[in-house]
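A.B. asks: Would you be able to build a 3D model of this:
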Amino acid sequence: MNSEIATLKAEFEQRITSTRRGARLARLLAQQTLGEWGVPYGCEFSDAVVSVVAELAANAVLHGHLPGRDFGLRLALSDVLRIDVTDARGERRPVERPAAPDEEGGLGLLLVGELAPRWGVTERNPGKTVWAELPWPASAP
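C.D. replies: Next up, the predicted model:
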C-alpha cells in the first residue's frame, strides 16, 4: 500500500439499483476503488472493507428497498475510511441482535461491529444512512 495515500483525501459516490445484483456491484465497486487508491486486492484491510460494504449493501437491498428507489454507496477517505450506504426506508432501522444458532441470517451487523470500530445510523429525509468507519492502515500489509 502506498504511504502517500494516507494523507490523501478522496471520495467515491454512486447510486446503485436496489437489487441483489446492485448489492454485488457495490462490493465490486468498493474493491475497485480501494485498488485505485493503492490498496492491494486481497489484503486484510481490503477484505474487511469489502465485507462491510457487502453486508450494508445487502441490508439496504433486503430491508431498505422501496420500489423504484436506488441505494447509495459512498466511500470517503481521510485518516479513516468511512463507508456510507443510504437507502429509502427510514422506518426500518438496523438492529444488532444475536441470531439463534439455527438461523441463516442476523449476524451481518455483528460482523460489521467486529470489522469496524465505529458504525451507526443517521436519519435522512427520506431514508437513512448506515455508516461504518475503519482506520486507514499506517503501513503496507
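A.B. asks: rest of the way, CA atoms for contacts and neighbours
C.D. replies: OK.
A.B. asks: residue boundaries of the strands in this protein?
C.D. replies: Counting by DSSP state E, one finds strands in the chain at the ranges 10-16, 71-77, 80-87, 118-123, 128-135.
A.B. asks: quick one: which of those is nearest L56?
C.D. replies: With respect to L56, and counting by CA to CA, the nearest of those is strand 80-87 at 6.3 Å.
A.B. asks: what sits against the residue lying closest to A30 once chain neighbours are set aside?
C.D. replies: When the adjacent residues along the chain are set aside, A30 lies closest to V50, with 6.4 Å between them (CA to CA, 6 or more residues apart in numbering). V50 is in contact with 27-28, 30-31, counting by CA atoms under 8 Å, 6 or more residues apart in numbering.
A.B. asks: Excluding sequence neighbours, find me the nearest residue to R124.
C.D. replies: With CA to CA, 6+ apart as the measure, G90 is the residue that lies nearest to R124, at 7.1 Å, once sequence neighbours are left out.
A.B. asks: Show the contacting residues for that neighbour.
C.D. replies: G90 neighbours (CA under 8 Å, 6+ apart): 64, 123-128.
A.B. asks: Let's compare: structure for the following, please.
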Amino acid sequence: MVSEAPPYRPQSVCFVDQLSLVAVNSAAATARRFLRLSLAKWQAGCLEDDAFLVTSELVTNAVAATGVLGGQPTWDGLKGLGLVTVRLIGLPDSVVIEVWDVSEEEPALRHDTAPEDESGRGLLLVHRCAKRWGVYRVTGGKVVWAELAVGPVPPPPPLPKRQRQRQWSERPLVVPGPTTDPDLLRLLLAGLQARL
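C.D. replies: Just a heads-up that it's a prediction; the model follows:
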C-alpha cells in the first residue's frame, strides 16, 4: 500500500487548498468545515458526502497517530504541539484528499471488526468510498490519501415556462406627453390626487 510518490502528476493539478490543524479531538470537525468551503469554491459540492466521511476518518486517524493534545496543556506542553495537515487537490476528473501526520507507521485496513467494536472500520469506509487510496512517506511522517471520482455534473433543471401576459380589454388611456419636466410632475401629481 505504501508508494513513493503522490497519486497524481503535478501538471494535471487544477487547484489545491491546504490547512494545518492542531492534533486535538475537534480537528476532524474543523477539517470538514474547511472541506465544505473548498468544495463550494471549486463548485464540487457533489462530492461533499463522501469527502466528509473520508476526511473525518483520515483526520481522526492522523490525530490518533500524532498524539492528541490534552485538554489543559501547559506552556511546556505546547512546545511539543502536534500538527496534522489536510490538503485537497483537484484533478480534471477527481479530487484527492491527503492527510499528513508525524507517524511513520502505515495504517492497516482491517476486515475483522465486529459490530460492537468502537473503532477499526475507518479505513474500510475509506476503501469503499474512494476510487483508490494509499500511503506515501514524507520527511517526518507519512501522507494517507484517497481519490474520489467526480461524476458527471447533472444538468440544471429547466427554467420555468414564461406565463403569457394578460390581455387587457381596455386600451390604455393615451395622454399627450408633457413637454417639460414641470409639466410631467404636474401631470403625475394630478393623477395621484385623482386616486386619493
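A.B. asks: center of structure 1 - which residue?
C.D. replies: Of all residues in structure 1, the one closest to the mean position by CA atoms, centre = their mean is V53, 2.8 Å from it.
A.B. asks: aligned partner of it in structure 2?
C.D. replies: For V53 of structure 1, the equivalent position in structure 2 is taken to be T55, counting by TM-score structural alignment.
A.B. asks: Verify the contact between its match and T30 for me.
C.D. replies: No. Contact criterion CA atoms under 8 Å: T55 of structure 2 and T30 do not qualify, at 10.4 Å.
A.B. asks: and the closest residue to the residue nearest to the centre of structure 1 other than its chain neighbours, how many neighbours?
C.D. replies: Computed as CA to CA, 6+ apart, the closest residue to V53 of structure 1 that is not its neighbour in sequence is R27, at 5.8 Å. Taking other CA atoms under 10 Å as the criterion, the count of residues near R27 of structure 1 is 23.
A.B. asks: how close does R27 of structure 1 get to G64 of structure 1?
C.D. replies: Between R27 of structure 1 and G64 of structure 1 the computed distance is 17 Å (CA to CA, to the nearest Å).
A.B. asks: Ok, T86 of structure 1 next?
C.D. replies: From T86 of structure 1 over to G64 of structure 1 the distance is 9 Å, taken as CA to CA.
A.B. asks: With E114 of structure 1 instead?
C.D. replies: Looking at E114 of structure 1 against G64 of structure 1, where the rule is CA to CA, the gap reads 22 Å.
A.B. asks: of these two, who's got more company?
C.D. replies: Each of E114 of structure 1 and G64 had its neighbours counted (other CA under 10 Å), and the higher figure belongs to G64 (24 against 12).
A.B. asks: Return the mean post-superposition distance for the helix ranked longest in structure 2 against structure 1.
C.D. replies: Assignment by DSSP state H gives helix 48-66 as the longest helix of structure 2. Average distance between helix 48-66 of structure 2 and its aligned residues in structure 1, after superposition and using mean CA distance after the TM-score superposition for structure 1, equals 0.8 Å.
A.B. asks: That helix to strand 94-101, inter-axis angle?
C.D. replies: For helix 48-66 of structure 2 against strand 94-101, the angle between stretch directions is 20 degrees (axes from the mean of the first three to the mean of the last three CA atoms, to 10 degrees).
A.B. asks: what's the counterpart of E116 of structure 2 in structure 1?
C.D. replies: For E116 of structure 2, the aligned position in structure 1 is occupied by D102, per TM-score structural alignment.
A.B. asks: Next, count neighbours for that match.
C.D. replies: D102 of structure 1 is surrounded by 6 other residues when neighbours are defined as other CA under 10 Å.
A.B. asks: Same check on V49 of structure 1?
C.D. replies: The local packing of V49 of structure 1 (other CA under 10 Å) involves 25 other residues.
A.B. asks: Would you mind measuring from it to W131 of structure 1?
C.D. replies: Distance of V49 of structure 1 to W131 of structure 1, computed by CA to CA: 12 Å.
A.B. asks: Please apply the same query to F12 of structure 1.
C.D. replies: Taken as CA to CA, the spacing of F12 of structure 1 relative to W131 of structure 1 amounts to 14 Å.
A.B. asks: Would you mark the buried spots in stretch 37-53 of structure 2?
C.D. replies: Of the residues in stretch 37-53 of structure 2, those buried by neighbour count under the rule 16 or more other CA atoms under 10 Å are 38-39, 44, 47, 50-53.
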